[in-house]
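Undergrad: any chance you can model this:
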Amino acid sequence: KFAAVLVPLFEDPASGEVHVVLNQRSSKLNTHSGEVCFPGGKRDPADADDIATALREAQEELSLDPAAVRVVACLPPFLSKHLLSVTPVVGVIPPHLRFSPNPSEARGEETVFTVPLRRFLEAGPGYSSKDVEWQPGVPYRLHYFDYVHRGTSYCIWGLTAGMLIVIAEIAFGRTPDFQPNPPN
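TA: Next comes the predicted model:
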């Protein structure tokens, strides 16, 4: 099975920093409830490619006009814990876009927020990791980033955090302040 996510980036006009747009899924959803993620989902038969999937899902979930997105890269796919091949589609958006989560998609509880991209290279307060066995004999390092946005605390972890670390490494041309992978 195949999926794609849109990684919407913009430059904050006030600080000049690159931010990423994330959303927290409704706690009422059956899968991944309450988790922080990118807009995205499984490929539909009508989708021409990963870009089409990511843009369609972002429009459905956040009312993001595909014409407002300048796609700059498609990264190699990441394999989810459910063996779903997920392609990150990186896009640049205008800094002052307003997002309105679709009530039928979000079930009324979805939250959209932004985080400075550099945060995913920093090992300071709010960062932790845990080594787990992804498959028998295959170690995987889970990363956790706690982030407070407008008084609300969010935890960005798992596949989303893993993707953001790689994207931040590429964007800033440096490795993180922590070991991204487990030993061996």
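Undergrad: contacts, neighbours, all on C-alpha from now
TA: Fine.
Undergrad: just give me the residue right at the centre of the chain.
TA: Per C-alpha atoms, centre = their mean, the C-alpha nearest to the average position across the chain is that of residue 38, at 3.7 Å.
Undergrad: that residue is in contact with residue 3, isn't it?
TA: No - contact between residue 38 and residue 3 fails when scored by C-alpha atoms under 8 Å: they sit 11.7 Å apart.
Undergrad: that older thread, give me the nearest residue to the residue nearest to the centre of the chain, chain neighbours excluded.
TA: Counting by C-alpha to C-alpha, 6 or more residues apart in numbering, the nearest residue to residue 38 once its immediate chain neighbours are dropped is residue 22, at 5.2 Å.
Undergrad: name the residues of whichever strand or helix holds that neighbour that are buried.
TA: With elements delineated by DSSP states H and E, residue 22 resides in strand 18-24, which encompasses its position. Along strand 18-24, the positions that meet the burial threshold by neighbour count (16 or more other C-alpha atoms under 10 Å) are 18-24.
Undergrad: ok, back up a step: quick one: residues contacting the residue nearest to residue 38.
TA: Residue 22 sits next to 36-39, 112-115 when contact means C-alpha atoms under 8 Å, 6 or more residues apart in numbering.
Undergrad: one more to put side by side:
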Amino acid sequence: MSDPLAPLLAALARESASSSDFDLNPGVVLPEGRKLRPAGVLMPVQVIDGVAQVLLTKRASHLKHHPGQIAFPGGKQEESDADVTAAALREAHEEIGLPEDAVQVLGVLPTHETVTSFTVTPVIGLIERDFTITPEQGEVEEVFRVPLGHVTDKANFSVQGRRWLGQRRHYYTVPFGPYYIWGATARILRGLAERMSA
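TA: The predicted structure is shown next:
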């Protein structure tokens, strides 16, 4: 029986460029000297019945920023965090109840710059034991799993657009069932998909 994590581990060993929310919008001119804040997100991977699954969150609908969007658990690096990996693990514990000692960090993906001026480091973590998913009620509406194979298959992605700050902005989407995965989350997954198909 093949290792469900083998394609992921092979992808992590490959090189690729960083990404941004502006990749599909070449006309956007970013301000010189802009200050980006470091952040970390965790892509929690769990093998269930021989299938690699990714845990994602649906953000609470009342939030000021990105309400209802699909996201990896994560957030900005605090002074108390040793690095962005520590920030990602801390936030995953706070947002979905994932104990830090239940995660084996497999590696990181290239950074992703967001429209909200964060430079996000995606951390890939293998969940090594069962835990009770506990959504942080003030921030997370739902936690769900999606097969890793679905969100790393380039055929499942499309480019869509909407008006943003008076201009048409394009972005990747990778829908799954009732979940509309787009924006930074979809762009990070698209980057992983490209590495896995290299």
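Undergrad: just to revisit the earlier point, just put the buried residues of strand 18-24 of the first structure in a markdown table and tack on distance to residue 69 of the first structure.
TA: Below are those laid out as a markdown table (distance: C-alpha to C-alpha, whole Å):
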| residue | distance to residue 69 of the first structure |
| --- | --- |
| 18 | 15 |
| 19 | 14 |
| 20 | 13 |
| 21 | 12 |
| 22 | 15 |
| 23 | 17 |
| 24 | 21 |
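Undergrad: which stretches of the second structure form strands?
TA: Ranges of strands in the second structure, per DSSP state E, are 19-20, 37-48, 51-59, 70-71, 74-76, 103-108, 112-113, 118-127, 140-147, 158-164, 167-173.
Undergrad: among these, which comes closest to residue 12 of the second structure?
TA: When those are compared by C-alpha to C-alpha, strand 103-108 sits nearest residue 12 of the second structure, at 6.6 Å.
Undergrad: so the closest one matches what in the first structure?
TA: Per TM-score structural alignment, the counterpart of strand 103-108 of the second structure in the first structure is residues 69-74.
Undergrad: need the residues that contact that stretch.
TA: In contact with stretch 69-74 of the first structure (C-alpha under 8 Å, 6+ apart) are residues 8, 51, 87-94.
Undergrad: now do stretch 34-50 of the first structure
TA: Stretch 34-50 of the first structure has contacts (C-alpha under 8 Å, 6+ apart) with 1-7, 21-28, 53-55, 57-58, 61-62, 87, 89, 154-157, 160.
Undergrad: stretch 57-71 of the second structure aligns to what range in the first structure?
TA: Counting by TM-score structural alignment, stretch 57-71 of the second structure sits on residues 23-37 of the first structure.
Undergrad: buried residues of the match of strand 103-108 of the second structure, list them for me.
TA: Of the residues in stretch 69-74 of the first structure, those buried (16+ other C-alpha under 10 Å) are 69, 71, 74.
Undergrad: map residue 4 of the first structure across to the second structure for me.
TA: With TM-score structural alignment defining the correspondence, residue 4 of the first structure maps onto residue 40 in the second structure.
Undergrad: what about its match, how many residues close to it?
TA: 30 (other C-alpha atoms under 10 Å).
Undergrad: what sits against it?
TA: With contacts defined as C-alpha under 8 Å, 6+ apart, the neighbours of residue 40 of the second structure are 74-77, 84-88, 120-123.
Undergrad: neighbours of whichever residue in the second structure pairs up with residue 128 of the first structure, just the number please.
TA: Mapped onto the second structure by TM-score structural alignment, residue 128 of the first structure lines up with residue 158. Residue 158 of the second structure sits with 14 neighbouring residues when counted by other C-alpha under 10 Å.
Undergrad: contacts only, for residue 158 of the second structure.
TA: By C-alpha under 8 Å, 6+ apart, the contact set of residue 158 of the second structure is 172-174.
Undergrad: the strand holding residue 22 of the first structure vs the second structure, mean deviation?
TA: Its match in the second structure and strand 18-24 of the first structure itself, once the structures are fitted together, sit a mean 0.6 Å apart by mean C-alpha distance after the TM-score superposition for the first structure.
Undergrad: that strand vs strand 2-11, what angle?
TA: 130 degrees (axes from the mean of the first three to the mean of the last three C-alpha atoms, to 10 degrees).
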